[in-house]
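Asks: okay, predicted coordinates and the sequence, questions at the end:
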Amino acid sequence: MNNVALPFESYGVSHKGCVRQVNEDSYLIEPRSGLWVVADGMGGHDAGEVASASIVEHLSTIGIPESAPDLRARFVDRLRLAHSDIREISDSRGATMGSTVAALLAMDGKFACLWLGDSRVYLVRDGAISQVSHDHTEVQELLDRGAITAEEAQTWPRRNVITRAIGVSDDIDVDFRQGDLLPGDVFILGTDGLTAHVSDDEIEAAVVSTTPQAACEDLLAKVLERGGTDNVTIVLVRIRGEADGAASGALAGGR
């Protein structure tokens, strides 16, 4: 039995910010497939947007999986195809290009978050926010080793150096976390253009008691008011009821 159709409400926004001339971010909202994705392209004008768009294009072909393992297998398969595609384009251009990716997969009352790079996934549950993903960055590795403090990390000169991405290395190394879905859960997927300007506490406050659309627009407005030094993409997913597979008319939107 296909249990993909969960009672979700989701919304996404993406903006080039106040400084960049081109938006190299992409996102995907496919509630019938149980899939939500943000991707932050790297490589400069044209290259970055091509990389993130390739990820979204390949993942958009997932269709309707038969089970949660099938959904994850399809996701990894499409991600590998995107990786190969980006590598081929990079070779033809003689320049490195790539993209971060952060994704939420949901089916059969379970979720899995998968990511490479510094685009993040947060979960707000019972009024408290937690970061589900773990940044693949040079500064995070230094923090994990205790080589620098959290305060030093805020001003570290190479704090945006990414250690994993799609299209950059020979193969992909995807991290993941999984768990049970609960009614009222809110997942926030965001590129680093969001977290550069908005704190975790502010994200929590924005999503607790409003719709995904209103929360996305509020968070985007905060980023732009504070200078928007990078592209910013935000996708919110709210669990509206019991994850029982009922065809409850999942809502999705974005701009």
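Replies: That came through, no problem.

Asks: all contacts plus neighbour counts: C-alpha atoms, from now on.
Replies: OK.

Asks: what's the burial count for P157?
Replies: As a burial measure, the neighbour count of P157 was computed by other Cα atoms under 10 Å and equals 10.

Asks: name the SS class of it, please.
Replies: Classification of P157 into helix, strand or coil gives coil, according to DSSP: H, G, I helix; E, B strand; the rest coil.

Asks: now F187
Replies: Reduced to three states by three-state DSSP, F187 is strand.

Asks: okay, how far is it across stretch 105-122, tip to tip?
Replies: Distance across stretch 105-122, first residue to last, is 13 Å (Cα to Cα, to the nearest Å).

Asks: in that stretch, which residues are buried?
Replies: Of the residues in stretch 105-122, those buried under the neighbour-count criterion (16 or more other Cα atoms under 10 Å) are 105-109, 111-122.

Asks: in strands only, show me the residues you listed.
Replies: In this view, those that belong to strands under DSSP state E are L105, A106, M107, F111, A112, C113, L114, W115, L116, R120, V121, Y122.

Asks: next, the contact list for the last one, please.
Replies: Applying Cα atoms under 8 Å, 6 or more residues apart in numbering to Y122 gives the contacts I129, S130, Q131, V132, S133, F187, I188, L189.

Asks: what about versus this one:
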Amino acid sequence: MPELRRQPEAPRPEGERLPEREIDTELRRAEIYELKGALFEGAAATLASRDHAERNEDSFGHYPEVDIEAVFDGVGGHLAGEVASQFARDRLLHHYEHARTLVEAMNAEGQRDAWQHVIEGNSMIGAQEIQPSASKGGASDPQLETRSEASRARLKKIREKTVQTLTEYFEDLNPPPSVKQEAAVLYLGLRNLSEEIRDEGKRRDKRGMASTATGVKLIRTPDGHRFGIFWSVGDSDAFLERAGTGEVVRAVKNDNMLDGLVERQSVTREQAEHFADDPFLRRARFNLVSQALGMEDDPTPRIMIYELEPGDRFLLATDGLGDNDLEGRFTTTLVQKQGGSWMRRAEAVTRSAVRGIAQSEGKGWDDITVVTGEVK
């Protein structure tokens, strides 16, 4: 399983806490924007880490002309991280539109294959992991070969079950062909964007740059149905709150290494829930990412589709939120019906992360970027 290393956690003395009175001071540095589109209204907030307040390695993208919202988190440190997220933000629309022309030109078989890639992309076990390793010549250890074969068989079984579950989910959802096509467009567009970032990262001043990308594409079909295509590459998050029930769910998978270990059944869910008590699991959760745009290996975008109703809400967030608001206080802000303007809500969600930093709950200072809104 490939991995991308994030900056290590900054050491903090035991019990160090950001004084409560400083939370408001830190939040005054946040940039907050009102966002409006044909299918939603909302806001975005972004706050650079106090450790490098002059440089924000996060970005957000607002593309109202195509009803897409997104957040990006640059990886690579210093200039490379800052440039990577901005580059991904600025080039996303180009690759989305180019991929649309490619998908529209596909024959029926090609479009079916493209849709199958979308379904299979929801397995965190890649197809290459279940293929026999290429022989490098020389004598091999029969015991190692047997263990390797058994491991591949186990992973194959897990992957097949995941793909079958998602196939049944999409059959029940029965999205119209136009929505399936949009999902295929996003899948292809993100992979092509990754290739461009990888090429850009070969330049000396940008070596090793990469970026996460997580977003939502909103669609209203001619018969009035609304769909949300949530997509992600990397360890930023997307959440969906249902207006009818108030239930908040993670809308798409997160590529932090801990979640990958859970899906591979190498770590139990109970162990993962207590990751903070285990140095290895803590590192897997906070510091290791299995994929991002610009990595050497082509990414596998995670894409999920939901039918939406007016009043449903969503939240996109870089890991500065989820890595510090471990108790999920932000969900309270998301579901409150009397929370004031969307700019105030975006600020409140950001506050929940800064409060987690103040209470030494999680990883500590990081850039924090959120986009939140309500479906019209």
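Replies: That came in fine, so what should we check first? Since the structure is predicted, the reported quantities are computational estimates derived from the model, not experimental observations.

Asks: so what number do they get for TM-score?
Replies: After superposition, the two chains reach a TM-score (TM-score structural alignment, normalised by the length of the first structure) of 0.82; 235 aligned residues with a Cα RMSD of 2.4 Å.

Asks: that older thread, which one of the ones in strands among the buried residues of stretch 105-122 of the first structure sits closest to G98 of the first structure?
Replies: Within the set of these, L116 lies nearest G98 of the first structure; the separation is 10.8 Å, counting by Cα to Cα.

Asks: quick one: secondary structure of M295 of the second structure?
Replies: Reduced to three states with three-state DSSP, the structure at M295 of the second structure is coil.

Asks: does N56 of the second structure belong to a helix, a strand or coil?
Replies: From three-state DSSP, the assignment for N56 of the second structure is coil.

Asks: and E204 of the first structure, by the same measure?
Replies: Classification of E204 of the first structure by three-state DSSP places it in helix.

Asks: same question for the one 5 residues further on.
Replies: In three-state terms, and counting by three-state DSSP, S209 of the first structure is coil.

Asks: what about it, neighbour count?
Replies: 11.

Asks: thought Y11 of the first structure was touching C216?
Replies: Yes - taking Cα atoms under 8 Å as the definition, Y11 of the first structure is a contact partner of C216 at 7.2 Å.

Asks: joint contacts of the two?
Replies: V235, L236.

Asks: now I32 of the second structure: which helix or strand?
Replies: I32 of the second structure belongs to strand 31-36 when assigned by DSSP states H and E.

Asks: what span of the first structure lines up against whatever helix or strand comes next after that strand?
Replies: Taking DSSP H and E as the definition, the helix or strand that follows strand 31-36 of the second structure towards the C-terminus is strand 40-47. Residue correspondence for strand 40-47 of the second structure in the first structure, counting by TM-score structural alignment: residues 8-15.

Asks: now that stretch on the second structure. Mean distance?
Replies: With the two structures superposed, stretch 8-15 of the first structure lies on average 1.0 Å from its match in the second structure, counting by mean Cα distance after the TM-score superposition for the first structure.

Asks: test my guess that G41 of the first structure contacts G98.
Replies: Yes - between G41 of the first structure and G98 a contact is recorded at 5.8 Å, counting by Cα under 8 Å.

Asks: shared neighbours, those two?
Replies: Taking Cα under 8 Å, 6+ apart as the contact rule, G41 of the first structure and G98 both touch A47, G48, A51, S52.

Asks: kindly reformat these as CSV containing distance to E204 of the first structure.
Replies: Shown next, in CSV, are those (distance: Cα to Cα, whole Å):
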residue, distance to E204 of the first structure
A47, 33
G48, 29
A51, 30
S52, 27
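
Asks: just curious, which of these is nearest to T211 of the first structure?
Replies: Sorting the shared contacts of G41 and G98 of the first structure by how near they are to T211 of the first structure, with Cα to Cα, puts S52 at the top with 26.7 Å.

Asks: circling back to that earlier point, can I get the ones in strands among the buried residues of stretch 105-122 of the first structure in TSV with distance to I162 of the first structure?
Replies: TSV is the format used below for those (distance: Cα to Cα, whole Å):
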residue	distance to I162 of the first structure
L105	23
A106	27
M107	30
F111	25
A112	22
C113	19
L114	16
W115	12
L116	9
R120	13
V121	16
Y122	19
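
Asks: out of the residues you listed, which two sit at the greatest distance?
Replies: Of all pairs drawn from those, the widest gap by Cα to Cα lies between M107 and L116 and measures 21.4 Å.

Asks: need the strands for the stretch 101-250 of the second structure, in chain order.
Replies: Using DSSP state E, counting those that start in this stretch, the strands of the stretch 101-250 of the second structure run over residues 210-220, 226-233, 237-241, 248-250.

Asks: and those strands as JSON lines, adding distance to L334 of the second structure?
Replies: Output for the strands of the stretch 101-250 of the second structure, formatted as JSON lines (distance: least, Cα to Cα, whole Å):
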{"stretch": "strand 210-220", "distance to L334 of the second structure": "16"}
{"stretch": "strand 226-233", "distance to L334 of the second structure": "17"}
{"stretch": "strand 237-241", "distance to L334 of the second structure": "7"}
{"stretch": "strand 248-250", "distance to L334 of the second structure": "8"}
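
Asks: out of these, flag the one nearest Q111 of the second structure.
Replies: Smallest distance to Q111 of the second structure across the strands of the stretch 101-250 of the second structure (Cα to Cα): 17.2 Å, for strand 226-233.

Asks: gap between that closest one and the chain center?
Replies: 11 Å (Cα atoms, centre = their mean, to the nearest Å).

Asks: could you list the residues in contact with it?
Replies: Taking Cα under 8 Å, 6+ apart as the criterion, the residues outside strand 226-233 of the second structure that touch it are 179, 183, 186, 212-220, 238, 251-255, 291-293, 299-309.

Asks: stretch 199-206 of the second structure: end-to-end distance?
Replies: Distance between the two ends of stretch 199-206 of the second structure: 10 Å, counting by Cα to Cα.

Asks: mind listing what's buried in it?
Replies: Residues of stretch 199-206 of the second structure classed as buried: D199, E200, G201, K206 (neighbour count, 16+ other Cα under 10 Å).

Asks: aligned to L116 of the first structure, what sits in the second structure?
Replies: Across the two structures, L116 of the first structure finds its equivalent in V233 of the second structure, going by TM-score structural alignment.

Asks: my bad, V223 of the first structure
Replies: When the second structure is aligned by TM-score structural alignment, the residue opposite V223 of the first structure is A353.

Asks: now the angle between strand 31-36 and the one helix or strand that match maps to, please.
Replies: Assigning secondary structure by DSSP H and E places A353 of the second structure in helix 342-358. Between helix 342-358 of the second structure and strand 31-36, the angle comes out at 140 degrees (axes from the mean of the first three to the mean of the last three Cα atoms, to 10 degrees).
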